[in-house]
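Asks: predicted structure and sequence below. I'll ask about it afterward.
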Amino acid sequence: MAIFSCRSGNGRAESAMRFCLVFFVFVFSALSARAETAQTAFSEAIDLFEAALPNLPAEMVSVDIATYRDALTLRQFRSAYWGGSISLDVAEAGEGAERSCKDFAAFVRLPPQDGKLVLTLCPQFSTPGADALRRLTIIHEMVHVVAGPDECRAMAFAARVEEAATGTFTPVDRYWAANNCAASAFSLPR
């Protein structure tokens, strides 16, 4: 762990303090912007889900809609899948996440530990101009939070929510094929 010191022992205290102030403002601004990006993504995912809700059944692709709604909006829920009460934390990728972040914008470590799951947001989650992708990433990852690791289920669910809300869905053909989802119990909307 690196420790940064804003003390100067060479008589340039004023310059060092200016540098430190600029450095801390930059770091705080970057962290604040990433937190705002995550909160905006959650808000937009909630808006999309709520727009779809009147068109959704009580259960869709083996995901209980009421449980999913609690997880998405409250970040806590009672889980039949995991057994018991589960809370969700959202974190920025840290040490040890490099491998998972290489291929994903976000991921959830499963199963829950002590009644908690962590949704980790990778650096590419904050890519400028990727608002729709962030919103769908949250919708997709929350399926893992509620119903486990099945990628095909998560893709099918996200596509159905998007279609129910907007009348169309984002194509995921390459990812669908890469996960051999044609052979799964799930399907994309037609």
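Replies: Thanks, I have it.

Asks: switch to C-alpha atoms for all contacts and neighbour counts from now on
Replies: Noted.

Asks: tell me where this structure has helices.
Replies: Under the criterion DSSP state H, the chain carries helices at the ranges 13-52, 65-74, 98-103, 131-147, 151-166, 173-178.

Asks: now render the ones you listed as CSV, adding mean neighbour count.
Replies: Compiled in CSV, the helices of the chain are given as follows (neighbours: other C-alpha atoms under 10 Å):
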stretch, mean neighbour count
helix 13-52, 15
helix 65-74, 18
helix 98-103, 13
helix 131-147, 23
helix 151-166, 22
helix 173-178, 12
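
Asks: putting a second one here so we can go through both:
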Amino acid sequence: MPSRLIVALLLFMVVMPLSASATSTTERAFDAAIALFEKALPGLGAEMSGVATATYRDALTLRRFRSAHWGDAVDLRITDAASESAGCARFAAYVDLPPRNGTATLTVCPRFHRDGSDALRALTILHEVVHAVAGPDECRAMAFAAAIEQRATGRFTDVGGYWRANSCQASPYALP
């Protein structure tokens, strides 16, 4: 009987990480994004790039926030997409906007788990949570996420190509 228990436990230990790998990648990215934000927080004001920092912090850490932009309380739901269809054809992650029935859904796409580095995944989470809190403006999301990364690490990921592709140089936002 003990050998069957050992075999069952070993099988569970092998199979469980495989089925939970996407979730753990997403959670690690959230943990890294939270760590970056918390490190940057002392240097932030009440608002940056039109994003209320306290509201953003609630969205990132609690996944529930009261949004001045949306006018109500919003839950942030995280879901993993099974295929590259819909928004996943173009993005590693995206937020369905506006929130529906008090819920903003952040969809994490398959490429989020297989492409890029852990740092890029954390930056993606920082960026997407801006959309959940403050709306669809790509320039705002890039500026905010880059500023967090810069304040936390002393550098920020080069998003110049994406910045230019979205004509952000003409926006009211700036990269650090």
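Replies: Yep, it's here. Being a predicted model, the structure only gives us computed values, none of them experimental.

Asks: for the residue nearest the centre of structure 2, give me its contacts.
Replies: Among the residues of structure 2, the one closest to the centroid is Ile125, at 1.5 Å (C-alpha atoms, centre = their mean). Ile125 of structure 2 sits next to Ala29, Phe30, Ala33 when contact means C-alpha atoms under 8 Å, 6 or more residues apart in numbering.

Asks: counterpart of the last one over in structure 1?
Replies: With TM-score structural alignment as the criterion, Ala33 of structure 2 lines up with Ala45 in structure 1.

Asks: likewise for Ala86 of structure 2?
Replies: Going residue by residue (TM-score structural alignment), Ala86 of structure 2 aligns to Arg99.

Asks: what do you get for Ala146 of structure 2?
Replies: Using TM-score structural alignment, Ala146 of structure 2 pairs with Ala159 in structure 1.

Asks: I'd assumed Trp176 was in contact with that match.
Replies: No: the pair Ala159 of structure 1 and Trp176 fails to qualify as a contact (C-alpha atoms under 8 Å) at a distance of 11.3 Å.

Asks: list residues touching both of the two?
Replies: Overlap between the contact sets of Ala159 of structure 1 and Trp176, as judged by C-alpha under 8 Å, 6+ apart, is nil.

Asks: ok so, going back, so how far is Pro149 of structure 1 from the closest residue to the match of Ala33 of structure 2 other than its chain neighbours?
Replies: Counting by C-alpha to C-alpha, 6 or more residues apart in numbering, Arg135 is the residue found nearest to Ala45 of structure 1 once chain neighbours are left out, at 4.8 Å. Going from Arg135 of structure 1 to Pro149 of structure 1 by C-alpha to C-alpha, to the nearest Å gives 19 Å.

Asks: same question, Ala80 of structure 1
Replies: As defined by C-alpha to C-alpha, Ala80 of structure 1 lies at a distance of 15 Å from Pro149 of structure 1.

Asks: of these two, who's got more company?
Replies: Under the criterion of other C-alpha atoms under 10 Å, the comparison of Ala80 of structure 1 against Pro149 puts Pro149 first, with 16 against 12.

Asks: in contact with the alignment partner in structure 2 of Tyr81 of structure 1: list those residues for me.
Replies: Across the two structures, Tyr81 of structure 1 finds its equivalent in His69 of structure 2, going by TM-score structural alignment. His69 of structure 2 makes contact with Val133, Ala134, Gly135, according to C-alpha under 8 Å, 6+ apart.

Asks: fine, thanks again, bye for now.
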